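*Asks:* pasting the structure only:
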């Protein structure tokens, strides 16, 4: 395995070297870096042109310019990267640090969300092939996959930011909209769950009544401007998450795994009360440290309860701890929503990744950055979910018709065990390729999304460098995106080898 990984690293390095050479040559030949000065009427135009030629090394041969860039990048091995400067004299390394943090934060969240949602929907549609749920998800997948990014981003900007900000000032839903939303969700629910006409009617009617009652209740308590979950609801949602995780991992019949997950929830609720003063105004190192501590405690709980199912108990406890941590963070953030609205009456801005000179505390700043991250993340996630769900569905259907899956069923294994332990792992093999290519594709697609939403990320760095025929910013963009693409493909190869040991040979 180690030899396999080292071989993939060597190949990846050669791919990056060849791609960087091609990118540099294409960039410096894409236009005239002196075009704006040639059209200038300034008296010292010739001096300005000569200064830029010397500053950018335009009189040097192309291979020397590329070698100088490559020499600076090679210093990254000793953590002393020299990515050069822009034609205006700004250090590219500082620009790259800000831009990469903004874009990778957006793309990473969108990729993780798309993987979880897309694979889950793909599995369910494969299990319930040709059902109402399958047709509904298929229609949605093709719809989202066909949407142009720029058009969908502009629509979401209009309805998800501008009109939402107008609505949140009042914070109530009219009775007509309540009825329409409840009816729409009732129709979707009966299409997903399927069944005969009587069952569909009961599903639609029950969903309509529940949604309508919930929306009217939210109006009455001003939930949209003053939301709150509270410890009791946190505990209920945590228990539900634990039960769901155990049912997928081992089934509820395995009491040891179930008790481990429920104990993790109980420890999480107790910790929520005990650390209330710390969580009221934390810092990122504190939150990260508490998250690591939660994983450690979950592993200990799983090991103590697990017995003969220790491995499954540890896994279920860890997943439950992650979900419980997210629920607690969401509850605290919701509790600060009213104070956030007091500082920023129009919570979702249409431009930028955060509000300049924002004066709120930790959780208000968390909500501000989260609100700005929401809309571009939704756009990138919807586009990727479509491909993940379709590929997962086709891969699962192919695997579930294999002889070893039929053999597992004939041996009397439960359907959950057949799907999760036998079919799903082998169905993941082609999905790993999609994940690798999709991550790099999302970074490229983020260029358009960032332009629409005014994010100062990698897209802005690439666009300005290419527009001014300035190779250093463009190559900085390539350095991050190229390494990310090659790294994801290398991880996909390693995942291949783990999922199917025959690939190592």
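*Replies:* Thanks, I have it. All of these numbers come straight from a predicted model, not from anything done at the bench.
*Asks:* okay, CA-based contacts and neighbour counts for the rest of this
*Replies:* OK.
*Asks:* helices or strands next to the longest helix anywhere in the chain in the packing?
*Replies:* When the chain is scanned for its longest helix (criterion: DSSP state H), the result is helix 362-400. Applying 3 or more C-alpha pairs under 8 Å, 6 or more residues apart in numbering; DSSP states H and E, we find helix 362-400 packed against helix 92-127, helix 132-146, helix 149-157, helix 310-335, helix 337-343, helix 424-453.
*Asks:* so can I have JSON lines of those helices showing distance to residue 291 and mean neighbour count?
*Replies:* Listed next are these as JSON lines, based on distance: least, C-alpha to C-alpha, whole Å; neighbours: other C-alpha atoms under 10 Å:
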{"stretch": "helix 92-127", "distance to residue 291": "18", "mean neighbour count": "19"}
{"stretch": "helix 132-146", "distance to residue 291": "34", "mean neighbour count": "17"}
{"stretch": "helix 149-157", "distance to residue 291": "33", "mean neighbour count": "17"}
{"stretch": "helix 310-335", "distance to residue 291": "7", "mean neighbour count": "22"}
{"stretch": "helix 337-343", "distance to residue 291": "23", "mean neighbour count": "18"}
{"stretch": "helix 424-453", "distance to residue 291": "26", "mean neighbour count": "20"}
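*Asks:* To residue 205, which of the ones you listed lies closest?
*Replies:* The closest of the helices and strands packed on helix 362-400 to residue 205 is helix 132-146. By C-alpha to C-alpha, the value is 16.9 Å.
*Asks:* next, the one to line up against it:
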């Protein structure tokens, strides 16, 4: 294994060296970096200053080796990737752009993977059903749409339209009935079983959604949102049952009791923790998250049972989600203060940038500000990325579900949950891990079009700006980050194969 990893690292270094040479010279020779200065009255002085800054008197191939020497110094902790055309060190600009890109794409990547894999499993288990056809149609629809068009539609209806609605958040009864009808139809299609069961589930969903919208309109919930202890408690009980079904099965009663116990603990600390959350900082929230998961795992351990590990998993996951609901409720409590801020001006969903200029506030209002700026580009990236994960997971699950060992597991009397989650899903993850590894490497490079439409100055924006201005140093900075990430995750994907499938061994 060690020999294999070393050999792969040496190969990756040689590939990176050759690719970086080509990219640097192609960028440097693609145009004239002094073109914008030639019509300036002080062009001679400005051109001389820029030539000295970018060392334009040296041929591009020689400049590459100078750049390579500075890049190699990163191994000694003294990184020097040169300066961009504005005189800013590339390492500084790269750090700022990397933060923007990671903030933008991390949430989108996680959501796309979770939602896409879940939909892939469900559609595979419901092959050729209305749900399967519907998810397939929508996945390919969004996959085929141009990302800039999706982004523009989101800005028009998700930002401008929703902000206009927030000025007078009243939902007419006819609109509430229409939305409820749509959700009722979707619920009926998603539900398995006969026509009678579909009709009952659809009717319940229609009544529930309509009632929620009417109550939200009467109470002005969109202006003064919140979950409250009652909603958290009811949702927590449902989550405990759902996690138990997926992780252990309802026959493991002690695992279910562990999940329900964590919900009760969360409800018990809801009011006492509010005063502590008023002083929240990122470090405090991280510590509280770790403590919350640890308490859930401890609850599962003490409940014990024939499989204590299942109870610990159910307790830990349920505690984490219930803690997330409490955090979401606290963000909702801060919404009126953010909505009424003079810089926000009653239009909270932003269309450009990564933050409101000059906005200052506590942990909760600044968190809302970051969320409102990220929600639209994140949704755009998720919609476009969803198709690949959904289809790969579906095809992989269908292939695995027809294997002999799946039929053997069912013949031995294993539950359907055990067959799907323990036997099928693990083996179906092998091709999916390759897609995830490649996508993460691409995402680090930044979503160039999305960042441009939403004016997010991330890695993609930096790369595009460097190419348009014939400035190779920032282009190379982005290239090195993306190339190293892609090569590293390709290696990780190969190593994950051996962990997911004992038949695969890296030699």
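*Replies:* Perfect, I can see it now. These numbers were taken from a predicted model, which means no experiment stands behind them.
*Asks:* Could I get the TM-score for this pair?
*Replies:* In this superposition the chains share a TM-score of 0.95, using TM-score structural alignment, normalised by the length of structure 1; 503 aligned residues with a C-alpha RMSD of 1.9 Å.
*Asks:* hang on, the earlier thing: kindly reformat the helices and strands packed on helix 362-400 of structure 1 as a markdown table and extend each row with distance to residue 220 of structure 1.
*Replies:* Shown next, in a markdown table, are these (distance: least, C-alpha to C-alpha, whole Å):
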| stretch | distance to residue 220 of structure 1 |
| --- | --- |
| helix 92-127 | 32 |
| helix 132-146 | 33 |
| helix 149-157 | 28 |
| helix 310-335 | 18 |
| helix 337-343 | 16 |
| helix 424-453 | 34 |
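*Asks:* Trace the longest helix of structure 1 over to structure 2 and give me the residue numbers.
*Replies:* Alignment of helix 362-400 of structure 1 against structure 2: residues 363-401, by TM-score structural alignment.
*Asks:* mind listing what's buried in stretch 393-413 of structure 2?
*Replies:* 393-398, 400-401, 406 (16 or more other C-alpha atoms under 10 Å).
*Asks:* cool, and stretch 484-504 of structure 2?
*Replies:* Quick answer for stretch 484-504 of structure 2 (16+ other C-alpha under 10 Å): 485-491, 493-497.
*Asks:* give the contact list for residue 337 of structure 2.
*Replies:* Applying C-alpha atoms under 8 Å, 6 or more residues apart in numbering, we find residue 337 of structure 2 in contact with residue 365.
*Asks:* any idea how far the aligned residue in structure 1 for it lies from residue 277 of structure 1?
*Replies:* Aligned counterpart of residue 337 of structure 2 in structure 1: residue 339 (TM-score structural alignment). Here residue 339 of structure 1 is placed at a distance of 18 Å from residue 277 of structure 1 (C-alpha to C-alpha, to the nearest Å).
*Asks:* again, but for residue 90 of structure 1
*Replies:* 43 Å.
*Asks:* ok, back up a step: among the buried residues of stretch 484-504 of structure 2, which one sits closest to residue 101 of structure 2?
*Replies:* residue 485 (13.7 Å).
*Asks:* Now the closest one. Nearest residue, chain neighbours left out?
*Replies:* residue 441 (5.3 Å; C-alpha to C-alpha, 6 or more residues apart in numbering).
*Asks:* which residues sit in contact with residue 393 of structure 1?
*Replies:* 122-126.
*Asks:* what does residue 321 of structure 1 give?
*Replies:* 264-265, 268, 294-295, 298.
*Asks:* so what corresponds to it in structure 2?
*Replies:* Aligned partner of residue 321 of structure 1 by TM-score structural alignment: residue 319.
*Asks:* go on, residue 261 of structure 1?
*Replies:* In structure 2, residue 261 of structure 1 lines up with residue 259, judged by TM-score structural alignment.
*Asks:* now residue 120 of structure 1
*Replies:* For residue 120 of structure 1, the residue aligned by TM-score structural alignment is residue 118.
*Asks:* what about the nearest residue to its match once chain neighbours are set aside, how many residues close to it?
*Replies:* Spatial nearest neighbour of residue 118 of structure 2, chain neighbours left out: residue 390 (7.7 Å); criterion: C-alpha to C-alpha, 6+ apart. Residues within reach of residue 390 of structure 2, counting by other C-alpha atoms under 10 Å, total 28.
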